[in-house]
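K.L.:
Okay, here's the prediction I keep looking at, along with the sequence it came from:
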Amino acid sequence: MDLGNDLHLELGAGGGRRAALIGALRDAVRGGRLAPGTRLPPYRTLAADLGIARNTVADAYAELVAEGWLTSRQGSGTRVADRVAAPAPGPVRPTAPPPLPYDLVQGKPDPGAFPRATWLASARRALTAAPHEAFGIGDPHGRIELRRALVEYLARARGVRTSPDRIVICSGAAHALRLLARVLGTAGPWAVEAYGLPFHRGLLAEAGVVTVPVAVDEDGARVADIPRPASAVLLTPAHQFPTGGPLHPERRAGVLEWARTSGGLVVEDDYDGEFRYDRRPVGAVQGLDPEQTVLIGSVSKSLSPALRIGWMCLPAALVDGVVTAKGEREPYAAATEQLTLADFLASGGYDRHVRRMRQRHRARRDRLTAVLAERAPGVRVTGIAAGLHAVLELPPGTERTALAAAARHGVAVEGLASYRHPDARGPAHPAGLVVGYATPPERLYGAALGALCDALGDALPDTARAVSGT
């Protein structure tokens, strides 16, 4: 028996039930709450819900069909008529400018590359095997199935040493940093790389944490410059963001020695550790000393930011504090998605996807460097041994001009200066563009590179003359 959809109507007091129902339905359609094509409940269902006679509902529907508000067909039920006028539009509000056609902003994988078929297969297996308690109130540590799968994967692929009871699932790097800031408090500043995500610095500032910049060079953060009063240092050791180099082995040892002697914490953002092309794999710093390091990871770069799944591998002393800060109810990361990711990892689907995307990103990177070598040979490309972006070094004083030219040619891209900490001292890195090569769909990638080179030709006339031979 078709019980139909729920429908909320206020009939009011006084007057006949039939007239009140007709008026309520007219108001709901006229006001836009019932859109054209919406199917109404059967007579019996609506009558029972409203506590009125079935014939009253039937008569009201028939009247509104006759007036043209509703339509009724055998087998299709009663629906709101398509020809009913829509409600008058409200005041015109300013809209955001349309996005530029060529998206070369870093940090975003191509949404079309999401492995739908294998993810769906994992979802089916995971939901079939899931215990009943998985659909109750969640454990703030996160699903045990995912934590076990992460222990195996991170040990094998990233050199991480941890256990399920020392992993806490969160909704990404930002969520992890907010939790850590809450646990560590504001007793001391955090040292951060002089070039890094302004968003991360901003959320620490919102939590009352003062950030102190540490200079970055071709060997990564200059960890000898970390101030002693700092309570933590936030690093991107596998692939410094955004300049691109790995943290030198001596500096890895140095930052751990700083942590041991100062009582500080190393917070390792392993944001794209899976994607390396021209170098041997670089393991996580966490594997060298799990008691001094928090490793933060997520699937935002490797799968999709829409999944909202990340993790923290914590020292034993921090687990209870982080779980308490997170709260008793599991927020953000749905249990069903956690179960699916656990199967995706355990079945090898994640490894196969990462290898496939590694090949694709490497081909895109090679295409970018080849086009620039041909059309803008005066531009040096750096930070390309790993990750999802490259840095194009520009002549001094040309970054803003290049960004303006890129916008004119429909290219969304960011300048290197926007990542510099406002309190950073000493010489800045050369002017540059941070070019993400993962986001555009394949059919637009060639056009995006062409538009980027056109913009560079406009902004850097010397380079354009070198290309044209004039």
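P.N.:
Yep, it's here. Numbering: from 1, shown residues only.
K.L.:
all contacts plus neighbour counts: C-alpha atoms, from now on.
P.N.:
Fine.
K.L.:
residues contacting Thr382?
P.N.:
Thr243, Gly244, Ala390, Val391, Leu392, Glu393 (C-alpha atoms under 8 Å, 6 or more residues apart in numbering).
K.L.:
Give me the spatial nearest neighbour of the residue most central in space within the chain, chain neighbours excluded.
P.N.:
In the chain, the centroid-proximal residue (C-alpha atoms, centre = their mean) is Pro305; its distance is 2.9 Å. Taking C-alpha to C-alpha, 6 or more residues apart in numbering, and ignoring the residues beside it in sequence, Pro305 has Val299 as its nearest neighbour in space, at 6.8 Å.
K.L.:
what about the one you found, how many neighbours?
P.N.:
Val299 is flanked by 21 other residues according to other C-alpha atoms under 10 Å.
K.L.:
Same question for Gly185.
P.N.:
Applying the criterion other C-alpha under 10 Å, we find 14 residues in the vicinity of Gly185.
K.L.:
this is the comparison structure:
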Amino acid sequence: MELGASGLRRGLTDTLREAVRTGRLAPGTRLPSSRSLAADLGVARNTVADAYAELVAEGWLTARQGSGTRVARRAAPRDAAQPAAVTRRDARRAPAYSLMPGSPDLASFPRAQWLKAARRALTAAPHEAFGYGDPRGRVELRTAVAAYLARARGVRATPERVVVCSGFVHGLTLLAKVLGQRRVREVAVESYGLHYHRDLLTEAGLGTPALGFDAHGSRTGGLAELGGAGAVLLTPAHQFPIGVALRPERRAAAVDWARGTGGLILEDDYDGEFRYDRQPVGALQGLDPERVVYLGTASKSLAPGLRLAWMVLPGALVDEVAAAKGRADWTCGSPDQLTLAEFITSGAYDRHVRAMRLRYRRRRDQLVAALAERAPDVRVTGIAAGLHAVLELPPGTERSVVQAAAWQGLALEGVGSFRHPAVERDRDALVVGYATPPDSAWAGALDALCRALP
């Protein structure tokens, strides 16, 4: 939110009034408490309280004991100089709230602890750390990652088999290049997943046949029927976006296929640390480190802006992937690598993950409770894990609900956005990212979601 130059209170008042007037804050939307919004904006609580009071007096807002401050339930007048269609288009372009999946809570990035780790890491860093270095990445980070993954995810890793990359997409790009050099023709993918992962493989000249899918995850027994597939991309701990865990017998089937055919399993463990109803399921890689490539990232546990991820490779792939990375030269800065290594080895990473696990669990519980009270016919599916939930909808309603959410100022994504082009439509659902909104917007985002549901 941008505050005007005519003083903090006046700027906040004008900004809120404009948001209500144009419909970006829909009638009935509950605003954050004055304490919460003040903390979010870094201003005094009285500044927010005075702005709320002025807008209540003008009739833009209502305030009742026990129900908080809300946008008044009346039609917000449109600017006569601006056509209605333009107003709606602008509202869709800049939603007031977002429940889009894929992003952690960026406001919770541990800045102070990261700064301490950076100071310690840079103070101890040898001079050669600022040179070009090993394409696999700094040995300090590879050592820290190998130890952490062995302890937290059951990955069988040594520093020599870890390659640091600048995100999952970077890692997948390198693997696609190496697979192409090995004359692999196809990489099987899940029926639901991120389209740009499929696009990346296609652009590398690889086919992407879809595995069958049901309530228990990808039907890995069908890999044998895909004669051209030399690898398969899976999200076994928490399938994205459907949210199920791959059953043990299907994990075993994937490994048996890889052993029998010489194929590879590319394991995307994008949010494996975040399981709320039990201990996280261990990584698939532990079943056969010579047939599984493990890919992990700091994008969900810390922040995507760090551009730090890692692969744990079978021994036969290490030199080929390192050579491909050296040629591509996607830079992973040494200072950030050294800082993350210190952050992990000091225990700060574990503490942060534990704190975020509690935070995300509360968010998910609040989402489930709100739906049970206000939209009892909508079922939350998938395991209690990760940063998103799947809301099953009545057949044929997905598109209309996403559109209704847009009119409520809420950005949402339907499961159809993630379906493989060759897979028939078999469900209507929303993929709700509950980690994204700041605390000041969480109540409003939930209200908008519930209003949009059938």
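P.N.:
Good, I have the coordinates. Worth saying up front: this structure is predicted, and the values here are computed from it rather than measured.
K.L.:
And the contacts of Thr382 of structure 1, which two are furthest apart?
P.N.:
Set against one another by C-alpha to C-alpha, those have their most distant pair in Gly244 and Glu393, with a gap of 12.3 Å.
K.L.:
neighbour count winner among the two?
P.N.:
Looking at Gly244 of structure 1 and Glu393 with other C-alpha under 10 Å, you find the greater number of neighbours at Gly244, namely 25 against 20.
K.L.:
Can you tell me the element Ala63 of structure 2 falls in?
P.N.:
Under the criterion DSSP states H and E, the helix or strand holding Ala63 of structure 2 is strand 61-64.
K.L.:
Which elements pack onto that strand?
P.N.:
Contact partners of strand 61-64 of structure 2 among helices and strands, from 3 or more C-alpha pairs under 8 Å, 6 or more residues apart in numbering; DSSP states H and E: helix 45-58, strand 68-71.
K.L.:
circling back to that earlier point, the residue nearest to Pro305 of structure 1: what's it in contact with?
P.N.:
Remark: with contacts taken as C-alpha under 8 Å, 6+ apart, Val299 of structure 1 is in contact with Gly172, Pro305, Leu307, Arg308, Ile309, Gly310.
K.L.:
if we can go back for a sec, among the contacts of Thr382 of structure 1, name the ones in strands.
P.N.:
Among these, the members found in strands (DSSP state E) are Ala390, Val391, Leu392, Glu393.
K.L.:
Need the counterpart of the first one in structure 2.
P.N.:
I take that to be Ala390 of structure 1. Residue mapping for Ala390 of structure 1 onto structure 2 gives Ala389, with TM-score structural alignment as the criterion.
K.L.:
Its match touches Leu371, doesn't it?
P.N.:
No - the pair formed by Ala389 of structure 2 and Leu371 falls short of the contact definition of C-alpha atoms under 8 Å, at 11.8 Å.
K.L.:
residue contacts, the aligned partner of Thr162 of structure 1 in structure 2?
P.N.:
For Thr162 of structure 1, the aligned residue in structure 2 is Ala157 (criterion: TM-score structural alignment). By C-alpha under 8 Å, 6+ apart, the residues touching Ala157 of structure 2 are Ala146, Ala147, Leu149, Ala150, Val312.
K.L.:
nearest to Thr62 of structure 2, of these?
P.N.:
Distances from Thr62 of structure 2 to these, taken by C-alpha to C-alpha, are shortest for Leu149, at 51.0 Å.
K.L.:
nearest residue to that closest one other than its sequence neighbours?
P.N.:
In space, Leu149 of structure 2 comes closest to Val155 once its chain neighbours are excluded; the distance is 5.4 Å by C-alpha to C-alpha, 6+ apart.
K.L.:
Pretty sure that neighbour sits against Ala283.
P.N.:
Yes - the pair formed by Val155 of structure 2 and Ala283 meets the contact definition of C-alpha under 8 Å, at 6.1 Å.
K.L.:
ok so, going back, between the contacts of Thr382 of structure 1, which is nearest Pro441 of structure 1?
P.N.:
Ala390 (17.7 Å).
K.L.:
who touches that closest one in this structure?
P.N.:
When the contact criterion is C-alpha under 8 Å, 6+ apart, the partners of Ala390 of structure 1 are Gly244, Arg365, Val381, Thr382, Gly383, Ile384, Val434, Val435, Gly436, Tyr437.
K.L.:
change it to 7 Å
P.N.:
Contact partners of Ala390 of structure 1, counting by C-alpha atoms under 7 Å, 6 or more residues apart in numbering, are Val381, Thr382, Gly383, Ile384, Val434, Val435, Gly436.
K.L.:
And Leu256 of structure 1, by the same measure?
P.N.:
Listed by C-alpha under 7 Å, 6+ apart, the contact set of Leu256 of structure 1 reads Gln292.
K.L.:
Nice, that's everything, thank you.
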